[in-house]
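Enquirer: Using only what follows, build the 3D model:
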Amino acid sequence: MADLFDTPGEPVPDTAPRPLADRLRPRSLTEVIGQDQVLGPEAPLGVMLASGSLSSLIFWGPPGVGKTTIARLLADETNLHFIQISAIFTGVPELRKVFEAAKIRRQNGQGTLLFVDEIHRFNKAQQDGFLPHMEDGTILLVGATTENPSFELNAAVLSRSQVLVLERLALKDLERLAQRAEKELDRTLPLDGPAREALLEMADGDGRALLNLIEQVAAWKVKDKLNTDALSKRLMKRAAKYDKSGDEHYNLISALHKSVRGSDPDATLYWFARMLEGGEDPRYLARRITRMAVEDIGLADPQAQAVCLQSWETYERLGSPEGELALAQALVYLALAPKSNAAYAGYKAARASAKKTGSEPPPKHILNAPTSLMSDQGYGAGYQYDHDAEDGFSGQDYFPETMKRPVLYAPVERGFERELKRRLDYFTKLRLKRNE
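Expert: All right, here's what the predicted structure looks like:
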């Protein structure tokens, strides 16, 4: 009797048509292309298999990089019964049946490798349901997710598993896969060199997508090799992987922000374009660009914030795609502007200090005294009007009387803030002189 979630129905005849991706599915871990960082002799899985001790695993990576294949081959390597489920289609009743079947299998002397695709789609209660069966050895869990496990999986599941990151296939890996496909098809793809490279790039690091594309191209009946233009007309370019609410969104905005901070206009424009190509809302980018000006340029170039606001307004007036050029110009300006986070750091330090000192009142000499009672209490007594002081600076202390004067704002020697530092140093010297 077939186990639950084994392949249902009658065996498929060898003569039945099979997709190229299925025909080329590796039969051993040594046939897997790419992922040396987890499969190599000194890599985590290589070490586990060599020692004969395989732990529960979470595979984190984009689609089409071999998560399911590697899990199935791990079961073969360790003589574990392989069961595959998807979190999208599996509920609690089905999970109970899986666990019961695994218990019976264990009593009969065989372990179970349970592969859970899209494991992040299980809720907390469902994820908690795996724990006792992982702990008593009923199952060895291998989960697959395209989302960051740190945010999507329970800490308890993560603590009992090792997270392995699977990466997009590099062009050299995709070329090896293409050559393997040509051998299986017994024909060479009808593409010239640049077109072949363009085909690999269309896959965007996804091996399964590449094999699907190759299957289409191989079916074309053409006399001569196609160039890149001809290929583009016959094939739609695969959309780049980008989820406006997921990891890719945060990864790319982080790359954009750090490129600006690192004063690299070329990288800045590249990540800006990547986000636009992925369908990002330019208004979100306009807001983030303005934030960059406030956080990372600050008073080193006070004009930067105005440039960002003007580019934002220009986008609102022009719309896409012309308005996006204004945002691009603002980004180039920010990338090349002098950088300072001194005001930002000072603001955070001030917030921390305000939280620590609680309800300390201002010193009485800077309090107004609109009533005689307040005047009797010393409000305003001893206040020195700065415009009447020498150099227009009294040097009085404006912090609470019980608080030691802190240094919160420390300007840098860059851009306009160099001038602000000169002024601050000047006032510091005057303050020391007035309080001698």
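Enquirer: make it CA atoms for all contacts and neighbour counts henceforth
Expert: OK.
Enquirer: Give me the residues contacting stretch 86-96.
Expert: 116, 117, 118, 119, 120, 121, 122, 126 (Cα atoms under 8 Å, 6 or more residues apart in numbering).
Enquirer: One more: stretch 336-353?
Expert: Residues contacting stretch 336-353 (Cα under 8 Å, 6+ apart): 260-261, 263-265, 294-301, 304, 408-412, 414-415, 417.
Enquirer: Could you tell me how far stretch 301-308 lies from the centre of the chain?
Expert: 28 Å (Cα atoms, centre = their mean, to the nearest Å).
Enquirer: which residue sits closest to residue 227 in space, ignoring its chain neighbours?
Expert: Spatial nearest neighbour of residue 227, chain neighbours left out: residue 195 (5.2 Å); criterion: Cα to Cα, 6 or more residues apart in numbering.
Enquirer: Could you do residue 412 as well?
Expert: The spatial neighbour of residue 412 that comes closest, neighbours along the chain excluded (Cα to Cα, 6+ apart), is residue 418 at 6.2 Å.
Enquirer: this one as well, want them side by side:
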Amino acid sequence: MADLFDSPDATPPEDRAPRPLADRLRPRALDEVIGQRQLLGPDAPLGIMLASGALSSLVLWGPPGVGKTTIARLLADATDLHFVQISAIFTGVPELRKVFEAARHRRTNGQGTLLFVDEIHRFNKAQQDGFLPHMEDGTILLVGATTENPSFELNAALLSRAQVLVLERLSLADLERLAQRAEKELGRALPLDGAAREALLEMADGDGRAALNLIEQVMAWKTDAKLDTAQLTRRLMRRAAQYDKSGDGHYNLISALHKSVRGSDPDAALYWFARMLEAGEDPRFLARRITRMAVEDIGLADPQAQAICIDSWQTYERLGSPEGELALANALVYLALAPKSNAAYIAYKAARADARRTGSLMPPKHILNAPTRLMKEQGYGSGYSYDHDAEDGFSGQDYFPDDMGRQRFYAPVERGFERELKKRVEYFERLRRERSG
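Expert: Model (predicted):
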């Protein structure tokens, strides 16, 4: 009896099974990839590598759903390399040995191997070192994919042998092109009006795979009329924003928040604050960071800023969420609009640096106490001027070590309360010159 699949009209069961839309629309050539023109254009890194026939090992760094796996597969096709895909989550040392051995055998037969390692940052440092000899002798061309910052997660030795390429979130225009491609594949238009269509694409948050999954869901709905935004959001949940409390998303957003406050922009500060709360950040972490902003960036230009931050923190602890978060928002707006000075911060760091440099220099003897006769005989306390007995309550004596000389660390700025402190510094400097003269 002939095999069922010998018939030209018969297809294997796996080919007859329904395929996800994202899989059906996977590009077959690099010029079909949507987005990432900064990498794939004729004058971009990958375009130049392919044109010159000199593809190097790569690390593709970017958020989920922007084409890392697709680009790696198409690079193998474009360079006639055998494509092998593994995931660092599911692959151990024994499996890696088999991959390298197969690549070595393939190489002896005249074919190279492009090894694509998804989530490469999940490999520990020793496992990452295991790739190095196989990259160096040409057994494999490594293409790693990561959503985490390679500077922190990958070995310096591996990074020195691979070029890091940054992939970007897909823009709304990119996602619209993807939606049009999906409509062509499915043979009908999305049942959404213009505003709802844009809302759907925004829900994907720059993730092409998520966009196609959302489109597939919407296309499965049985509806004769176009849905508006309200109807769409009732039927479909917004995709959670990409955020990892211990990863790049966390550090990128807190950096944006801190710099918005330093830049005196309360609106941007509130936006990044809200973004972090919406993503599930612990408000206590934000309270601590807001207080740090008051200490570092406002300092003595507004001495009450720090107290306001501590009060808002305590208010949050008493009220909890969500009301307590408003107290933190109040403090954030206050800090953004407060006068800024890091003069005390700079002075503190300079003093620490001098303390390390000068080591164990003794204080001058005239400011040391002399509780014993021997210490008095050694000159401890001799010549000390009691400031309260001096004119203006200021003796003008030198309090630095004898071998060090007087230093100037604190230079207040002409902003906020520090303007008054600057007057005081200048006043005491003038008196010091007069008394020393």
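Enquirer: related to what we said a few turns ago, just to be sure, which of the contacts of stretch 86-96 of structure 1 are found in helices?
Expert: Secondary structure from DSSP state H places residue 126 of the contacts of stretch 86-96 of structure 1 in helices.
Enquirer: Now for the contacts of stretch 86-96 of structure 1: which two are most distant?
Expert: Pairwise distances across the contacts of stretch 86-96 of structure 1 peak at 13.8 Å for 117 and 126 (criterion: Cα to Cα).
Enquirer: who's more crowded, those two?
Expert: residue 117 (20 against 15; other Cα atoms under 10 Å).
Enquirer: In contact with the more buried one, which residues?
Expert: 68, 84, 85, 86, 87, 143, 144, 145.
Enquirer: Who are the contact partners of the closest residue to the third one other than its chain neighbours?
Expert: What that stands for is residue 85 of structure 1. Nearest non-adjacent residue to residue 85 of structure 1, counting by Cα to Cα, 6+ apart: residue 116, 5.1 Å away. The neighbourhood of residue 116 of structure 1, defined by Cα under 8 Å, 6+ apart, consists of 84, 85, 86, 87, 141, 142, 143, 144.
Enquirer: how about 6 Å then?
Expert: By Cα atoms under 6 Å, 6 or more residues apart in numbering, the contact set of residue 116 of structure 1 is 85, 86, 143.
Enquirer: what's the nearest residue to residue 198 of structure 1 if we skip its chain neighbours?
Expert: Counting by Cα to Cα, 6+ apart, the residue nearest residue 198 of structure 1 is residue 228, at 6.7 Å.
Enquirer: Please give the element, helix or strand, for the corresponding residue of structure 2 for residue 323 of structure 1.
Expert: Residue 323 of structure 1 maps onto residue 324 in structure 2 when the alignment is built from TM-score structural alignment. Element membership of residue 324 of structure 2, judged by DSSP states H and E, is helix 323-337.
Enquirer: Do a quick rundown of the helices in the stretch 301-436 of structure 1.
Expert: Taking DSSP state H, counting those that start in this stretch, the helices of the stretch 301-436 of structure 1 run over residues 303-318, 322-336, 342-357, 372-376, 417-434.
Enquirer: Tell me which of those sits most buried.
Expert: With neighbours defined as mean count of other Cα atoms under 10 Å, these peak in mean count at helix 322-336, which reaches a mean of 21.
Enquirer: so how much does that one differ from structure 2 once superposed?
Expert: Mean deviation of helix 322-336 of structure 1 relative to structure 2 after superposition (mean Cα distance after the TM-score superposition for structure 1): 0.3 Å.
Enquirer: Report whether residue 216 of structure 1 is found in a strand, as I expect.
Expert: No - read with DSSP: H, G, I helix; E, B strand; the rest coil, residue 216 of structure 1 is helix and lies in no strand.
Enquirer: which residue packs closest to the match of residue 323 of structure 1, ignoring adjacent ones?
Expert: Nearest residue to residue 324 of structure 2 in three dimensions, chain neighbours excluded: residue 316, at 3.9 Å (Cα to Cα, 6+ apart).
Enquirer: What of residue 435 of structure 2?
Expert: Distance criterion Cα to Cα, 6+ apart; nearest residue to residue 435 of structure 2, sequence neighbours excluded, is residue 396 at 6.0 Å.
Enquirer: ok, how many other residues are close to that neighbour?
Expert: Going by other Cα under 10 Å, the residues that sit close to residue 396 of structure 2 add up to 19.
Enquirer: if we can go back for a sec, could you report the distance from the residue nearest to residue 198 of structure 1 to residue 235 of structure 1?
Expert: Counting by Cα to Cα, to the nearest Å, the gap from residue 228 of structure 1 to residue 235 of structure 1 is 10 Å.
Enquirer: So between the two, which is more surrounded?
Expert: More neighbours surround residue 228 than the other of residue 228 of structure 1 and residue 235, with 17 against 14 (other Cα under 10 Å).
Enquirer: residues in contact with the residue mapped onto residue 260 of structure 2 from structure 1?
Expert: Aligning on TM-score structural alignment places residue 260 of structure 2 opposite residue 259 in structure 1. Taking Cα under 6 Å, 6+ apart, we find residue 259 of structure 1 in contact with 267, 268.
Enquirer: Next SSE downstream of the strand or helix carrying residue 259 of structure 1?
Expert: In this assignment (DSSP H and E), residue 259 of structure 1 forms part of helix 247-261. For helix 247-261 of structure 1, the succeeding helix or strand toward the C-terminus, using DSSP H and E, is helix 265-277.
Enquirer: mean per-residue distance, that following helix to structure 2?
Expert: Once fitted to structure 2, helix 265-277 of structure 1 is off its aligned match by 0.2 Å on average (mean Cα distance after the TM-score superposition for structure 1).
Enquirer: So what angle separates the directions of the helix holding residue 324 of structure 2 and helix 266-278?
Expert: Angle of helix 323-337 of structure 2 versus helix 266-278, following axes from the mean of the first three to the mean of the last three Cα atoms, to 10 degrees, is 150 degrees.
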